[in-house]
Structures are given as C-alpha cells and as structure tokens.
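Participant: Okay, structure incoming, though there's no sequence with it:
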C-alpha cells in the first residue's frame, strides 16, 4: 500500500549531485528527469529548498503568460511550447534549472511547495530519481536541445533524457504522464522552492500503483 508522504520544510542549502530519468518515443517534445538521495525522509539535506523563510519565492500574479509551444528547431526531435494560449499563473512561481555543465537549461512554472515522487522501479532506484510533474505547456527548454540524448527500455513510454556531456538528467517524460514533464527538484536553481512533500511510489508494481493513485495522472493536465 501507499505510505503517507513525508513533509520536508525549508532547510539549509547544501551541495548535492543529481541522477536521471526518461522520454516518450511517440512524443517529440518529451524529456526526462533526475533524482537525489540527499534529504530522504526529511532532515537538513534538501538542497532544492530555499535557505530561509525570509527568501520566500515571488508568486506570479494572475494573467501571467506561460511558455507555450515553441519549436526549438529539429535538433534531436525536440520541441518546446510558445504562445499557444494564455494561462493564469496565480499562485505559481517560475523555477529555472539545468544540468551540471550548463549545456541544458530550462524554466518551469510550478508551485513553490513541491509534491515530489520517489519511485522504486528498476531505473528510478538506480538513478535515485525524484521528480515533480507539470503539464508540458508550463515547461520551456531554454537551451541545449542538441546536447540531450534519450534512453528508453521495456515499454519505451518513459523518455529518459540527459545531457550528453555531464550525464545529468534534469527533466524527463514519465510513463505515468506522457503529456507532461518530470522535473528534478535538486536541479533547480536556488531560491524558488519553499517546501517539499515526498511521496513514495511503488514503481515495482507500476500498473497496480497507477490504479490506486487518484491524482498522479491529473498532474500533467492544465
């Protein structure tokens, strides 16, 4: 059965390394994410959480235009989204992040209070793959389409994308949410995350876990 999520409040910022995640072969715009063991179960080592309450992330007012679909060229079959339609971003913040070497950079609109999944499937376990899920329209690849490569296996639904140079997976397209992206919280830049909730997901019995979970599929919907 599912365990209750672990709530991790704001904590001191400490260095950490990042691991990786997946992409959907049928979707040209899908990329993968990363995970980290630091901070598991709460405690002081959650490097993606803002250092102190005094540095509260600025929240966007209503009417902010999101990154919509934009084509980042045909490089690597990648697409991002620009100007498809306007969104109400009230209550969300713009996070930025990327890989270790800086070749891959992105921005994403999400809450300052993140709901993070910690999956134990074969690849997520090896990669320590933690992520939060957003609709594709709230994600924008700023640079690095040509620096991204993709790994898939088994059903080939998850698109595990990572930087060719440093090997870090900062985002991906999860099997559970082909219409969105999984973002590695530890690959976000400092200062925009207020708190996190970590929920364990039983990926070793994926089909059963998906049937039991009531909200995960909706996390990539507008």
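Facilitator: Perfect, thanks for sending it. Just so we're clear, the structure is a prediction, and the values are computed from it rather than from any experiment. Residues are numbered from 1 along each chain as shown.
Participant: C-alpha only now, for contacts and for neighbours.
Facilitator: OK.
Participant: what residues does stretch 112-124 touch?
Facilitator: The contact list for stretch 112-124, computed with Cα atoms under 8 Å, 6 or more residues apart in numbering, reads 20-21, 35, 57, 92-93, 125, 128-133, 185, 192-206.
Participant: those helices in the protein, which residues are they?
Facilitator: For the chain, the helices defined by DSSP state H cover 122-127, 206-212.
Participant: Take this one as well and set it beside the first:
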C-alpha cells in the first residue's frame, strides 16, 4: 500500500513538470518562428539582415589643442576684502575699543576719523527748514563769514548766507520736499521747502559749485561767532570783479 500511494503521489508531479516544460518549449518555438518570419520579411526573400551602421565617434582634438587647453590657467578669484583682513598692526585693539565705545560700525568709525582729519579746524553744523521736512549737515568754521546781498531777490527774502564747497554739504532728508525758483540768468538755484517755504540753503550764482547756507537755519550750539559783510548784488557784475575771495569760496 505504501508503494501505491507513492506511485499515485509521484505521477501527478511528474505530469505537472512535464506539462510546464512542454509549454515553455512550445512558446520558444513560436517565438523563434516569429523571429524567422520577421528576418525573412525584412530581408526581402529570406536574405540575412546585415549589421546596422553605428554612429561615427566624434574626432578627438589634436594633441596640441589638448595641451594648450590644459596649460591655460584657471581665472583668478579675488577674495572680497574684509575688515579682519586689514592690517591694523598694533592699533587693532585700539580700533576695536574705539568702535565699541562710540557704538559705530567700521564704516562709521572710519568716516568720523576721516572727517576729523580732512576737515581739521572745522565743525559739523546741522540745520533745516521750519517744518523739519528738510534736514542737512555742513562742515564749516565755528566762526562764520556771512554775506548780506542786496540784489532784487536777496533783499526781499533777507538772504544772508555763508558759502561752502559742495563736498562739505550733505542733504540728510527732504529731497522730495524741495522746490526751486530761478530767474534772469537761472544760474542761482533758490531752493526752499515747498511745505513751509523756508530756504535753509541754496546754490548761489557766485559759486555754482557750492552751497550758500542760511546761518539762522542752523541748530544751536556749534556757531561761535558771526561776521557779516555787505555784498552789492544790485551791481552784481562789478561787485564780482572787485571782490577778491568770494568766487573761490566753493573750491576745496
């Protein structure tokens, strides 16, 4: 009985393996026949299909060109300058202490020291119009030399002013609040605040490369003395010829 069960159990397994193998063989035969037909149709009468032409490789550059490309140095990279890269030597500790004490950035500390050196003997005045829309700063002497002009417009608006080079003047705010009036030669630029009407500075005809600053528009605390000189602007051409220094007051 054991042999009978063994034979029964073995028979179906062998049949399944045989059937699976036969199915695979049949599939391979059909695939082979299909490929044969395809080759025959492509060959036009059963001829073998030749190998397809392959893409031509790109020609390599000549050795000299390769050597020249290899010899070319890479572009130089210039590192950005940094504060730590500056050679302050033994003054580095003093510089850093100065910055901390004054609560200044590196640029602010440099500006303060440069202003003090370049504008030696001068003080920084600040001022502006009545409503505060226009504010400026200007480096000038604490002892001001004021011109009192009697030309047609200066007489009407009492335009007393001292003259400085443009490099010593800085408009802090209010460019959009300023309007300008000109007449006659249009060389003088009579600028004033369009909100309150005050002229705190302007560009004089005598010094188009500088500014005329109204001393009465400066903040208190920086003016030590004032000397006023009358200027005969009603006879402007003659007054300019006779005056020895006014035309050079806007020069560095």
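Facilitator: Sure thing, it's come through. Values in this document were obtained by computation on a predicted structure and should not be read as measured data.
Participant: Buried members of the contacts of stretch 112-124 of structure 1 into ChimeraX, please.
Facilitator: Buried subset of the contacts of stretch 112-124 of structure 1, written as a ChimeraX selection, criterion 16 or more other Cα atoms under 10 Å:
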select :20,21,35,57,92,93,125,128,129,130,131,132,133,185,192,193,194,195,196,197,198,199,200,201,202,203,206
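Participant: sorry, back to before: for the helices of structure 1, could you give me TSV that also reports distance to residue 145 of structure 1?
Facilitator: Shown next, in TSV, are these (distance: least, Cα to Cα, whole Å):
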stretch	distance to residue 145 of structure 1
helix 122-127	22
helix 206-212	30
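Participant: For those helices, state which one has the densest average packing.
Facilitator: helix 122-127 (a mean of 16; mean count of other Cα atoms under 10 Å).
Participant: The stretch 151-252 of structure 2: strands as residue ranges?
Facilitator: For the stretch 151-252 of structure 2, applying DSSP state E, counting those that start in this stretch gives strands covering 160-165, 169-173, 178-181, 190-193, 201-202, 210-213, 225-231.
Participant: who touches residue 171 of structure 2 in this structure?
Facilitator: 134, 135, 136, 137.
Participant: so how far is residue 209 of structure 1 from the aligned partner of it in structure 1?
Facilitator: Residue 171 of structure 2 maps onto residue 141 in structure 1, with residues paired by TM-score structural alignment. Taking Cα to Cα, to the nearest Å as the measure, residue 141 of structure 1 falls 30 Å from residue 209 of structure 1.
Participant: who's in contact with the nearest residue in space to residue 189 of structure 1 that is not next to it in sequence?
Facilitator: Nearest residue to residue 189 of structure 1, sequence neighbours excluded (Cα to Cα, 6 or more residues apart in numbering): residue 97, at 5.0 Å. The contact partners of residue 97 of structure 1, by Cα under 8 Å, 6+ apart, come to 105, 106, 107, 170, 187, 188, 189.
Participant: I figured the second one was touching residue 138, is that so?
Facilitator: No: between residue 106 of structure 1 and residue 138 no contact is recorded; they are 10.6 Å apart, counting by Cα atoms under 8 Å.
Participant: Okay, residue 101 of structure 2 and residue 148 of structure 2: tell me how far apart.
Facilitator: Taken as Cα to Cα, the span from residue 101 of structure 2 to residue 148 of structure 2 is 43 Å.
Participant: for residue 208 of structure 2, same thing?
Facilitator: From residue 208 of structure 2 across to residue 148 of structure 2, the span is 18 Å (Cα to Cα).
Participant: ok so, going back, what's the closest of the strands of the stretch 151-252 of structure 2 to residue 114 of structure 2?
Facilitator: strand 169-173 (15.2 Å; Cα to Cα).
Participant: now for the helices of structure 1, which one comes closest to residue 165 of structure 1?
Facilitator: Across the helices of structure 1, closest to residue 165 of structure 1 is helix 122-127 (Cα to Cα), at 17.0 Å.
Participant: Where does the closest one end up in structure 2?
Facilitator: Residue span in structure 2 matched to helix 122-127 of structure 1, by TM-score structural alignment: 152-157.
Participant: What of stretch 205-217 of structure 1?
Facilitator: With TM-score structural alignment as the criterion, stretch 205-217 of structure 1 aligns to 235-247.
Participant: Give me the distance between the matching stretch and the centre of its chain.
Facilitator: On the basis of Cα atoms, centre = their mean, to the nearest Å, stretch 235-247 of structure 2 is displaced by 44 Å from the centre of the chain it belongs to.
Participant: List the contacts of it.
Facilitator: Contacts for stretch 235-247 of structure 2 (Cα under 8 Å, 6+ apart): 151, 206, 207, 231, 232, 233.
Participant: Let's see that with 7 Å instead.
Facilitator: 206, 207, 232, 233 (Cα atoms under 7 Å, 6 or more residues apart in numbering).
Participant: Is it possible to get the residues you listed out as CSV so that each row also shows distance to residue 20 of structure 2?
Facilitator: Converted to CSV, these look like this (distance: Cα to Cα, whole Å):
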residue, distance to residue 20 of structure 2
206, 113
207, 110
232, 124
233, 121
